[in-house]
Each structure stands twice: as structure tokens, then as C-alpha cells.
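**Student:** return a 3D structure for these sequence lines:
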Amino acid sequence: SGSELGKVCADVMKQGGLVPDIVGCNMLKNAMISSGKKAFLLDGFPRSMGQATTFEAEVMSFDFCVYLECSEEVMKERLLGRGKTSGRADDNEETIMKRFQTFQKETAPVTTFFGKAAKIHVISAEQTPEDVFSATVRDIGEKMQAKLGVPADAEAPAAEASQATEAPVFPEVPLVEGSLPEDAVAVVILGGPGSGKGTLAEKLVAKYGLHHLSSGDLLRAEVASGSELGKVCADVMKQGGLVPDIVGCNMLKNAMISSGKKAFLLDGFPRSMGQATTFEAEVMSFDFCV
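**Tutor:** Presented below is the predicted three-dimensional model:
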């Protein structure tokens, strides 16, 4: 619009920053009231804890949060591709990296905020748009229908049927005999690329005698084995997809039991809320996260 507020917002966005929480919340509130509607999809909001808490205090409570989980490599590739035609000032490599930093600092904690309220639904975004949509509908469909008063059999998306017939079928991971010790310990190291996770892992293993397990190594070994599961995993990985949480968790569980150890350092795991909750439900509780 060229307003003074718009000019200031433009300058902040060019730097990869966020506009003040109350500004974004009031813009949304005005648009929501003016629409005359009662059900809203908020795209790209909230992007910080401040926005989330301000919106709930000043506007209304959130009902659902769909978190699209995607690696920085894939997001960067997509944004640079979009920048070739979008004309957006922030679709350049320098600003994209700043936006990633802003996301990790400001937006990532919002997932914890929604997780504690049991409102978050984590969906892998490293699949086709149709598959992302189908996965989202499967995850939140019943709750949405209940909220909106839509009959359960109304509008069954065609994409969902396609997903059901075309999705890869993962063979079950054969579980080894035995169980983990009751006093087993699981330690996790989290950090961005180049943060020094590997170096720290080596030192912790040496100091505490932890058994080091890499989820990536286990998956690559399964692929190299030529098993049916390995073949399916290889196909999915080639397409940039993710193997189901339960598959990765069961691979880790087998390796942990087979090792005969009781203290483990998990490298590269968990990488999603789904992996974290599945591991705690199916294997054991985490003890420490660095």
C-alpha cells in the first residue's frame, strides 16, 4: 500500500527479521473480523513465541498447528528456485540463510508451545504436495470435521485415495529377542550442521563409556543389506522422503538390545517430533538432551 507502516515492514523483511508481535496480530485480527468468516487458516503465523502468546491473549486461542518438517537443504533449494520468478526481495541466498537463523531462534520454540498444548501435527514436507495434503487430512481430518460440523463422509479428498494406493509399503522391522535393561540410559545431542555434534559425541563416549549409535548408519546398513525393507527405504530416500518413525525407532531398538549395553548416545536422532514421541512410546524415555 506504500503506507509508513508498510515501508518499515519492508525494511525489516529485507533483513530477514520479524515485525513487532502486536503489529502482525492486529493486522490478522482486522482481516479476520472484516472477512465475516469463523474458520481461519493462518499461513506463516505465528513465527515466534511472542506472536503466539500475543495472538492468544489479544485475539483467540489456536485450535490446530500443522508443522511442515523439512531440511534446510531442501528449503534452500526450493526458495532459490522460487526466487527466479517470484520477484521477492528476500528470495536470495544471503537473506535465506538469515531467515533460517531467525527460524531456529524464534520459530522452532513455537513447536514446543503447541506440543505442550497437544495441538501440533507434524507432517513431512519432503514429499509431493499431494502427499503432504493427504497426510495432513489423515492427521487432522476428524478433529477438523468435529470443529466445523462437517459430516465425516463429506469431501473425501481424491489425493487421499491416491496416497492409499501409491504409498510405499514398508515391511515390518523384525525385532530381536530380549529387552533393554530397566536402568538403560539414552543421551541425545542436538545441534545445527557444523555445530560440533560429532566432536562432542566422541568425547562423551570416551568419558562415560556410552554406546554410540547413528540412526543414519543403521539406515544405510539396512539399504546396503539388500533386504526388502532396505530396498523400500532406498527408493523413498532417493525421492527425498522420510522413512516412517516406527521403522527408525525399531532399527535403533534392535541395535540397542543387540549391543548388550545399557547406556547409549544417539547420533542424528530424533530429527522430528514424531521420532521423539514414537521412541519414548515404543522404546524408552530419553534421559538427557544436549
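
**Student:** from here on, just use CA atoms for contacts and neighbour counts.
**Tutor:** Will do.

**Student:** for the longest helix seen in the chain, buried residues please.
**Tutor:** Secondary structure assigned by DSSP state H gives helix 129-148 as the longest helix of the chain. When burial is assessed from 16 or more other Cα atoms under 10 Å, helix 129-148 yields the following buried residues: Asp131, Val132, Phe133, Ser134, Ala135, Thr136, Val137, Ile140.

**Student:** save the residues you listed as TSV, and put in distance to Met32 too.
**Tutor:** Output for the buried residues of helix 129-148, formatted as TSV (distance: Cα to Cα, whole Å):
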residue	distance to Met32
Asp131	29
Val132	26
Phe133	24
Ser134	27
Ala135	27
Thr136	23
Val137	24
Ile140	22
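
**Student:** of all these, which two lie farthest apart?
**Tutor:** Pairwise distances across the buried residues of helix 129-148 peak at 14.3 Å for Asp131 and Ile140 (criterion: Cα to Cα).

**Student:** who are the neighbours in contact with the residue nearest to the spatial centre of the chain?
**Tutor:** The residue lying closest to the centre of the chain (Cα atoms, centre = their mean) is Glu69, at 3.0 Å. Contact partners of Glu69, counting by Cα atoms under 8 Å, 6 or more residues apart in numbering, are Val122, Ile123, Ser124, Ala125, Glu126, Ser272.

**Student:** what's the nearest residue to the third one if we skip its chain neighbours?
**Tutor:** On the basis of Cα to Cα, 6 or more residues apart in numbering, the spatially nearest residue to Ser124 that is not a chain neighbour turns out to be Glu69, at 4.8 Å.

**Student:** please generate a structure for the following sequence too, so the two can be compared:
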Amino acid sequence: MGTVIDAANKEANGSLLTDKKVTVVFVLGGPGSGKGTQCANIVQHFGYIHLSAGDLLRAEIKSGSENGTMIQNMIEEGKIVPSEVTIKLLQQAMEESGNDKFLIDGFPRNEENRAAFELVTGIEPNFVLFFDCPEEEMERRLLSRNQGRVDDNIETIRKRFKVFMESSLPVIEYYDSKGKVRKIDAAKPVEKVFEAVKVVFTPSGDQVAV
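**Tutor:** You can find the predicted model right below:
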């Protein structure tokens, strides 16, 4: 994987991203926490570009590129795609967008992702938007909206929750220790959740009395 890492480092060091002030917000939350809906609202109201690590990997596979074939083979073999591969795709998407404000959704998935992102890009997130939602509520939402989907039976859903808790919570705890986590109560109705999100993204948000 050295070539991918080298390429990613080279791109970061001479990239457009290092030439301007870039705002990055990591968006984390369990499956069914409503991240996608709220990211769409943030894009519409605050002019961010929404990047989903999973979507970028799927698009790369679909493109039929050599990189895409490698990613597909790793997924089929049950292996985890190396952080550097995902980071390289995120970097490319950020540079090609021409924007300087990004929501990175569903990444970093674990501590290794987090450390690699900061090392390769030289970018620390401004903050982490964490959609905190009880497992029972996420389960209810997934079952009601995805009836009939094979990957959304109870066992699979609970497995996804477990993976999220084990992998992503250390990332949230790390950034929380740096005062960078903005926790949103995602169990409320969509409109109420967005009201809380708006406070976080409004420049005077830190001074708003809650």
C-alpha cells in the first residue's frame, strides 16, 4: 500500500487544501440516527459540501478503475479498506469541489482512521457533530423505513450498532477531550434536531444561551 500512502502524502503536501483555510466537520452517529437528513439540511442552509466516505468508495468501485477493483476485492474478502485509500478519495473530492467547507459523513470510523486523516491531510476537524440517538429509536427507524431489505433485519442492525459503538466511540471520546464534540439529541423530530444543529453552525453559536 506504500504507493497509495506516498501518493496521498504527496497530494496533501502540494495540494490545494493546504493553500487555503479549510473547514472540516466530521459527522458521526449510529445507523438510523438521521445523519443523512441533517447533512442535506446543513448543505442547503450553510453551503457545505457533503462527502460520504462510503459513497466515495462505492463510486470508485463503480468506475471500474484499478483502485476500484482493489477496493471491491478487499470488501469481498471481508477486509477493511486501508485508511489511506479512503482518505485519498476524500482529498480528491475536496479539491475537485472548489469549496472550502466540508461535512465528512461516517468517517473516521475508528481511531486508526482518525490518526491517518490528520497525518495525511494535515487537517484537524473544526468539530465533530455527533448525532446521539438511543439504540431502540435507531432500530425502530431502520425497521420502519427499510421493510423487506435483507440487510436490515434485527440481527444485522444490532451488529451494526455494536460495530459503531466499539469503533467510533473512541474517536468521539478523543475529540471530546479536546472540546471538539457537539452532541445533538437525535431522538427528537427532524425539525427539532435541525434547530439544535443550526445553533452549532451559526457563528455566534458559542455565545447562544441554551
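
**Student:** related to what we said a few turns ago, identify the residue of the second structure aligned to the residue nearest to Ser124 of the first structure.
**Tutor:** With TM-score structural alignment as the criterion, Glu69 of the first structure lines up with Asp132 in the second structure.

**Student:** which residues in the first structure form helices?
**Tutor:** Going by DSSP H, the first structure shows helices at 4-14, 21-35, 49-58, 72-86, 93-102, 108-116, 129-148, 158-166, 197-208, 215-225, 228-238, 245-259, 273-282.

**Student:** adding distance to Leu42 of the first structure, write these out as a markdown table.
**Tutor:** Below are the helices of the first structure laid out as a markdown table (distance: least, Cα to Cα, whole Å):
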| stretch | distance to Leu42 of the first structure |
| --- | --- |
| helix 4-14 | 18 |
| helix 21-35 | 9 |
| helix 49-58 | 11 |
| helix 72-86 | 20 |
| helix 93-102 | 19 |
| helix 108-116 | 14 |
| helix 129-148 | 15 |
| helix 158-166 | 22 |
| helix 197-208 | 35 |
| helix 215-225 | 35 |
| helix 228-238 | 31 |
| helix 245-259 | 27 |
| helix 273-282 | 21 |
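
**Student:** nearest to Leu266 of the first structure, of those helices?
**Tutor:** Here helix 215-225 is closest among those (Cα to Cα), at 7.4 Å.

**Student:** what sits up against that closest one?
**Tutor:** Leu229, Gly230, Lys231, Cys233, Ala234, Gly248, Met251, Leu252, Leu266, Asp267, Gly268, Phe269.

**Student:** in the second structure, what range does that helix match?
**Tutor:** The aligned range for helix 215-225 of the first structure is empty, by TM-score structural alignment.

**Student:** taking helix 245-259 as reference, get the angle to that helix.
**Tutor:** Going by axes from the mean of the first three to the mean of the last three Cα atoms, to 10 degrees, helix 215-225 of the first structure is angled at 90 degrees with respect to helix 245-259.

**Student:** report how many residues lie close to the aligned residue in the first structure for Lys159 of the second structure.
**Tutor:** Under the alignment (TM-score structural alignment), Lys159 of the second structure maps onto Lys98 of the first structure. Other residues lying near Lys98 of the first structure total 16 when counted by other Cα atoms under 10 Å.

**Student:** what's the answer for Ala221 of the first structure, then?
**Tutor:** 13.

**Student:** and Asp100 of the second structure, by the same measure?
**Tutor:** Neighbours of Asp100 of the second structure (other Cα under 10 Å): 17.

**Student:** could you do Gly44 of the first structure as well?
**Tutor:** The number of residues near Gly44 of the first structure, taken as other Cα under 10 Å, comes to 7.

**Student:** map it across to the second structure for me.
**Tutor:** Per TM-score structural alignment, Gly44 of the first structure is aligned with Gly106.
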